[in-house]
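S.K.: no sequence for this one, just the structure:
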């Protein structure tokens, strides 16, 4: 693979290290998440992301819908399919939901969405869950082609405070029935994890339960260890948090960025050995920055990480 030419020393090179064919295949078609304020820091996504990369736009409480739609419009203009979050608990009513859908479609051509409850303790209006959003039928009426919902390989204490997974599993069974009756393509976009074994166990359990919605596994992009631990605790990451805690005890590695290399390699190897394994895609949470995450993918994913439009850096 040819080396990109830069006018000054680049942050990465395309032939910096050998690429694992299994990892390259596993990362094919990966997606990534941004927020309006983080997207503003990227001059041109085409210099970082492969063509066709699905870009989720996280909707944090307090972010104006105008900012969300403007970000969606910008990304669509650069050639990327956009999947905005629709957090149920910050959507006041069906009129608001209808307005958001119309704005995304009219201004950015959006036809896909991630539906989730949202990290808000008290709902702003009538909606409390992604299932209630789906029950409105508004996404179907608008002709949305793809709907993703949340998955939690290590449980969700907001839904099951007692530590069980009864409510989570009941919700997944409901979503499976919805997927079977919907024209939209569906997938489970999961919380990020740090250890392959719990993910494999969870995916196998879903399959045994008859839940075959494709899984898009959440992966935390390269970041400082302290940053990852902070986000992991805040987001309720489960047993795989011990991977970070173990790393934190090694003072020789404490200041080094933590990368998802081993986690992805383990899942990629399992997928290669078990083609019917129900993880379909990787979804990156760029907790250490979009550029840092994209550069990691460029270095480790081979053809699956090549930017849409490599540019010279002045």
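M.R.: Now that the structure is in, tell me what you want to look at. Quantities reported herein were computed from a predicted structural model and do not represent experimental measurements. Residues are numbered from 1 along each chain as shown.

S.K.: all contacts plus neighbour counts: C-alpha atoms, from now on.
M.R.: Noted.

S.K.: wait, a strand at residue 97?
M.R.: No - assigned with DSSP: H, G, I helix; E, B strand; the rest coil, residue 97 falls outside any strand and is helix.

S.K.: my guess is it contacts residue 91. True?
M.R.: Yes - Residue 97 lies in contact with residue 91 (Cα atoms under 8 Å); the separation is 6.4 Å.

S.K.: give the contact list for residue 288.
M.R.: Contacts for residue 288 (Cα atoms under 8 Å, 6 or more residues apart in numbering) come out as 221-224, 227.

S.K.: mark which of the residues you listed are buried, thanks.
M.R.: Buried by 16 or more other Cα atoms under 10 Å: 221-224, out of those.

S.K.: try it against this one:
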């Protein structure tokens, strides 16, 4: 993804979009209760990092096209056995049939990993089966039958290159309403961003629309700068010179690594006391162990 959309809060009245929280108490953003991300192939890395990850941490498990059912189930079981909370992804457009979705949920239930899931549309431009987007999976009513209690839905503070802002918001509200109607808890997990102001504006718009679900703001753990920018281009994250300079690195110097310290500090200054339900989700582009060690050090330094 290479297109950078304007922050959605430009549709708000100026007083809400620019001055929200100017007179309110600030909400200090910490790493308390952060979550992590891994693939089905990262079990060995998770074991190496287990001693520096807080007990009970939520660990999202991606649903990649080159991984099979058993690999995903083994990863979910490992997360749980190590004392963490597995949050398997369900990629709607990768599902070939309703039966495949039920088989996946049934296998997750076997390993005690269906309480928390995250439902995304997925990368394929053309659906492999009956689910064209995450809303189709959610409104099917299948999830609670397998013990799902909380469903994560995706948020896009930088917009989406293939989906209009109006469509994103309509779908977002539909998913939130459907989960509420089914008696399921919901949590919002955002795509990572380098732009704290855009994230803050997006959070304000979520709340203005009456959606009170907890929000997990995506940010990359420490990783190589070139690698970070490659992921940014892939996912449509804004990475212009001014934004990445605020993040702490330069587009003209791709050597070395960068961490999210600056982003977290900037976002913390913008959030208000109304945003106490905002936590961080760490994308492990630089590896699970490096991300976990950084988080441990950051927490100690800023405690």
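M.R.: Here it is on my side, so go on. These numbers come from a predicted model, not from an experiment.

S.K.: among the contacts of residue 288 of the first structure, which recur in the second structure?
M.R.: On the basis of both residues aligned by TM-score structural alignment, their matches' Cα atoms under 8 Å, what survives of the contacts of residue 288 of the first structure in the second structure is 221-224.

S.K.: which among those residues gets closest to residue 136 of the first structure?
M.R.: Comparing these against residue 136 of the first structure with Cα to Cα places residue 221 closest, at 34.5 Å.

S.K.: tell me how far the nearest residue to that closest one once chain neighbours are set aside lies from residue 38 of the first structure.
M.R.: Excluding the flanking residues, the one nearest residue 221 of the first structure by Cα to Cα, 6 or more residues apart in numbering is residue 286, at 4.7 Å. Going from residue 286 of the first structure to residue 38 of the first structure by Cα to Cα, to the nearest Å gives 10 Å.

S.K.: cool, residue 259 of the first structure as well?
M.R.: According to Cα to Cα, residue 259 of the first structure stands 20 Å off from residue 38 of the first structure.

S.K.: between those two, which one's more packed in?
M.R.: Neighbour comparison, residue 259 of the first structure and residue 38: the larger count goes to residue 259, with 19 against 12 (by other Cα atoms under 10 Å).

S.K.: where do the strands of the stretch 151-300 of the second structure begin and end?
M.R.: Per DSSP state E, counting those that start in this stretch, the stretch 151-300 of the second structure carries strands over the ranges 185-190, 215-220, 223-224, 257-258, 278-283.

S.K.: would CSV of those strands with distance to residue 57 of the second structure be doable?
M.R.: Output for these, formatted as CSV (distance: least, Cα to Cα, whole Å):
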stretch, distance to residue 57 of the second structure
strand 185-190, 15
strand 215-220, 13
strand 223-224, 21
strand 257-258, 23
strand 278-283, 11
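
S.K.: which one of these lies closest to residue 30 of the second structure?
M.R.: strand 278-283 (7.5 Å).

S.K.: okay, the closest one sits on what stretch of the first structure?
M.R.: On the first structure, the counterpart of strand 278-283 of the second structure by TM-score structural alignment is residues 280-285.

S.K.: and if you look at stretch 122-133 of the second structure?
M.R.: Stretch 122-133 of the second structure corresponds to residues 118-129 in the first structure, going by TM-score structural alignment.

S.K.: can you give the distance of that stretch from its chain's centre?
M.R.: Centre-to-centre, stretch 118-129 of the first structure and its host chain are 21 Å apart (Cα atoms, centre = their mean, to the nearest Å).
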